[in-house]
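Visitor: sequence first, predicted coordinates after that:
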Amino acid sequence: MTSPLFQPTRIGDLTLPNRIVMPPLTRARAAQPGNVPTAMNAAYYAQRASAGLIIAEATDISADAKGYSLTPGVHSAAQIAGWRLVTEAVHRRGGRIFLQIWHCGRMSHADFHDGALPVAPSAVAFAGQIWKAGADDHRGQGGMVACPTPRALETAEIAGIVADFRQAALNAIEAGFDGVEIHAANGYLIDQFLRSTSNQRGDQYGGSRENRLRFLLEVTDAVTSAIGAARTGVRLSPCNRANGMDCPDSIPTAVEAAARLAERGVAYLHTNEPGDDSPEATQVRQQLRAAFPGPIIVAGGYTRERADAVLASGDVDLVAFGKLFIANPDLPARLQHGWPLNTPEPATFFGGDARGYIDYPTHTATEEQPA
């Protein structure tokens, strides 16, 4: 019997040949100065074009959105031109590619903002760290650093960030992407608005669940009005409670968000899990499915066997494989044929050059090497 992983499906106006997704994976290899995608980035994504869908790495909507060193943007002419190298390379290989767009909010550092504090819904410190390279380090030999307590956004400033998301989506389409994914997960700015732990505002963007959802829905409406709902996906992470994001209302908020996104007809909902088959993760998948009848992508340490099982349940439609795609450019073929998998090299995940980026062999290349 054919695995559901290798059955075609649709997302928006796209027909996907399989249900294997390459999720957004921060690799910190944008060229400096300017955080510009390069031909090396194009080669990396083109190698992985056999995925049903590629969602390219989280990309800054503006200079103010930055939270990590060496991550790309999509707000300058040079960045748009760099991303066009990527989309053309992927499309030449027959692939499909969305771009994840983000604002990091409080998960940032003053060094990225000319000494100014990062912004957030409220002046509540982020309990974790972000990855940062030295000012003159263009090879990514950085490390983890603490974030300062952010500055709370003024109500009047929020519309400008919504407009930045809209323009970033338009820029992505200009660069040749098939669509965009709004990053509303993993503790970044939109997720910070969704959680009562990080959002302690007293205006129309804080307090009630409806108010905490407002920013996400305004961003979604702005993006869909610019490029169409069929080219807009959204990522949520209701089970992620790390680093001060343990909001007691996170799951009900995500389910309500899913229902409101379904009303808007977005192309898909993307969610990530802790990487296990816990009863909570199963329950959340079922709740999201009940609220969102469109395509749902799930990520979280999935194997071929777990992916087959979750697809058979009907709770999701596609499965994303992160670290496996880093190390296996031909992952769909390896999964389909049961070929052995390359082992990822964590030391090369963030920053650096071609090593650990575009030099992982395909199975065919490995087989053709002389003994």
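Guide: It's in. Quantities reported herein were computed from a predicted structural model and do not represent experimental measurements. Numbers count the residues shown, from 1 in each chain.
Visitor: please count neighbours and contacts with C-alpha atoms only from this point.
Guide: OK.
Visitor: burial count for Gln369?
Guide: For Gln369, the tally of surrounding residues (other Cα atoms under 10 Å) stands at 7.
Visitor: also this one, for the comparison:
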Amino acid sequence: MKLLEPIATPVLSLANRIVMAPMSRRRVENEGVPSELLARYYAQRASAGLIIAESTVISRNGMGISLLPGIYSKEQVAGWKRVTDAVHQQGGKIFIQLVHSGRIGHTLNIPGGLSPVGPSAIAAAGTISTPAGTQTLPVPEALSAEAVEEMYHLHMQATRNALAAGFDGVELHAAHGYLMEQFIHPAANQRTDQYGGSIENRCRLPLRILEGMVAIAGADRVGIRFSPFASLNGLSPYEEETATYCYLATKLDKLKIRFIHLSDQSTNGHPPIPPAFTALLREQFHQWLILAGGYNTDTALDALQQFSADLIAFGRPFISNPDLVARIAQQQPFAPADKSTFYEGGAKGLIDYPFMAACATT
């Protein structure tokens, strides 16, 4: 079965083509420091060819949504080191997803009561959950030229911290309406400096950050996630979208980063990524392509066999199936997940889903 075939470069070797997609579980309560609970959670799922750990913020004002882990303090690095050690002891590979929430945040969620920031002072439509209840998303502070420069350096330090924490690589989160996509998208970015206006200018910051990541970690240890054509966090499809991502793909191919990771949100009610778009991206980007978005075994195999992707990321199936790879190999059904325990809480719904052998004895 192609899903179970290994895939490798001289630097990165994966046991199979099954990726555990990054999923925020919002269970980090101690100053963004991952707990032993998260170490056990990821170690249980280490049979995936690659785990991409949940969105991890690069700075205090990058939090946006509460209870996310961070990678900007020594304590956070030590917490993640426990996680990576646990995964590696089980023979797994794990990347971290680096994120800054940008305008998708609220002072009530950000440590120290800091204000959310964005490329421009334009609020996203919608609301956000806070300790004081649901709030309207505020107008962010527009990043100054100096603050954009600082954002670059924050990503560089986060990359160094991720390597110090033992991660096998880093994924830049440029999807789902967060800061990197806010720079790319013309609805959120109306700057008039070198980071706004044309496609080239709007893509300048994420590309510069990726160049820096490659210099620090090496191209084989760097990836990026996009969610084209989705309508998440106030960013809807736009006229130049295909041209924008084709430009990015061409630049990323020259950088030779290890993968582009496409997040299709059609199972959540958003427009799908057209197959023609994926094919066009394949023509311009010659490293690994990871596809995510509601896949089952059959559709994942079809995508691999049609060469639409090199790897397939599974999200929610990994929540309730820590042994998902074994279930796929043995053609066993996936266990259903309890949606009420997706976010916040403790061990329940995180590390208590049984493996197949345990299921057979109950």
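Guide: Everything's here; your move. Keep in mind that this is a model prediction, so the values were computed, not measured.
Visitor: show me what counts as buried in stretch 104-114 of structure 1.
Guide: Buried residues in stretch 104-114 of structure 1, defined by neighbour count with 16 or more other Cα atoms under 10 Å: 104-110, 112.
Visitor: how about the strands of the stretch 1-150 of structure 2, start to end?
Guide: Assigned by DSSP state E, counting those that start in this stretch, the stretch 1-150 of structure 2 shows strands spanning 7-8, 13-14, 18-20, 50-57, 94-99, 117-118, 127-130, 133-136, 141-142.
Visitor: in the fourth one, which residues are buried?
Guide: In other words, strand 50-57 of structure 2. Taking 16+ other Cα under 10 Å as the basis for neighbour counts, the residues of strand 50-57 of structure 2 that come out buried are 50-57.
Visitor: wait, isn't Ile251 of structure 1 in contact with Asn240?
Guide: No - with contact taken as Cα atoms under 8 Å, Ile251 of structure 1 and Asn240 are classed as non-touching, separated by 9.7 Å.
Visitor: structure 1: which residue goes with Ala217 of structure 2?
Guide: Under the alignment (TM-score structural alignment), Ala217 of structure 2 pairs with Ile227 in structure 1.
Visitor: just give the nearest non-adjacent residue to that match, would you?
Guide: In space, and not counting its chain neighbours, Ile227 of structure 1 is closest to Leu170: 6.5 Å by Cα to Cα, 6 or more residues apart in numbering.
Visitor: what helix or strand is that neighbour located in?
Guide: Under DSSP states H and E, the secondary-structure element containing Leu170 of structure 1 is helix 155-174.
Visitor: so where in structure 2 does that helix end up aligned?
Guide: Helix 155-174 of structure 1 falls opposite residues 145-164 of structure 2 when the two are matched by TM-score structural alignment.
Visitor: average offset between that stretch and structure 1?
Guide: Taken over the aligned residues, the distance from stretch 145-164 of structure 2 to structure 1 averages 0.7 Å (mean Cα distance after the TM-score superposition for structure 1).
Visitor: surely Lys147 of structure 1 touches Asp111?
Guide: If you look again at residue 147 of structure 1, you'll see it is Cys, not Lys. No - counting by Cα under 8 Å, no contact exists between Cys147 of structure 1 and Asp111, whose distance comes to 10.3 Å.
Visitor: returning to what we had before: can you redo the buried residues of strand 50-57 of structure 2 as JSON lines with distance to Arg208 of structure 2?
Guide: JSON lines is the format used below for the buried residues of strand 50-57 of structure 2 (distance: Cα to Cα, whole Å):
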{"residue": "Leu50", "distance to Arg208 of structure 2": "25"}
{"residue": "Ile51", "distance to Arg208 of structure 2": "25"}
{"residue": "Ile52", "distance to Arg208 of structure 2": "22"}
{"residue": "Ala53", "distance to Arg208 of structure 2": "23"}
{"residue": "Glu54", "distance to Arg208 of structure 2": "23"}
{"residue": "Ser55", "distance to Arg208 of structure 2": "20"}
{"residue": "Thr56", "distance to Arg208 of structure 2": "20"}
{"residue": "Val57", "distance to Arg208 of structure 2": "18"}
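Visitor: other residues contacting the match of helix 155-174 of structure 1?
Guide: 58-59, 71-72, 77, 81, 96, 98, 169-170, 205, 208-209, 212-213, 216-217 (Cα atoms under 8 Å, 6 or more residues apart in numbering).
Visitor: nearest to Thr299 of structure 2, out of the buried residues of strand 50-57 of structure 2: which one, please.
Guide: Sorting the buried residues of strand 50-57 of structure 2 by distance to Thr299 of structure 2 puts Leu50 at the head of the list, at 19.0 Å, by Cα to Cα.
Visitor: so the closest one touches Leu12, yeah?
Guide: No - between Leu50 of structure 2 and Leu12 there is no contact under Cα under 8 Å: 10.1 Å.
Visitor: who's in contact with whatever residue of structure 2 lines up with Ala299 of structure 1?
Guide: Aligning on TM-score structural alignment places Ala299 of structure 1 opposite Ala292 in structure 2. Neighbour list for Ala292 of structure 2: 21, 261-264, 312-315 [criterion: Cα under 8 Å, 6+ apart].
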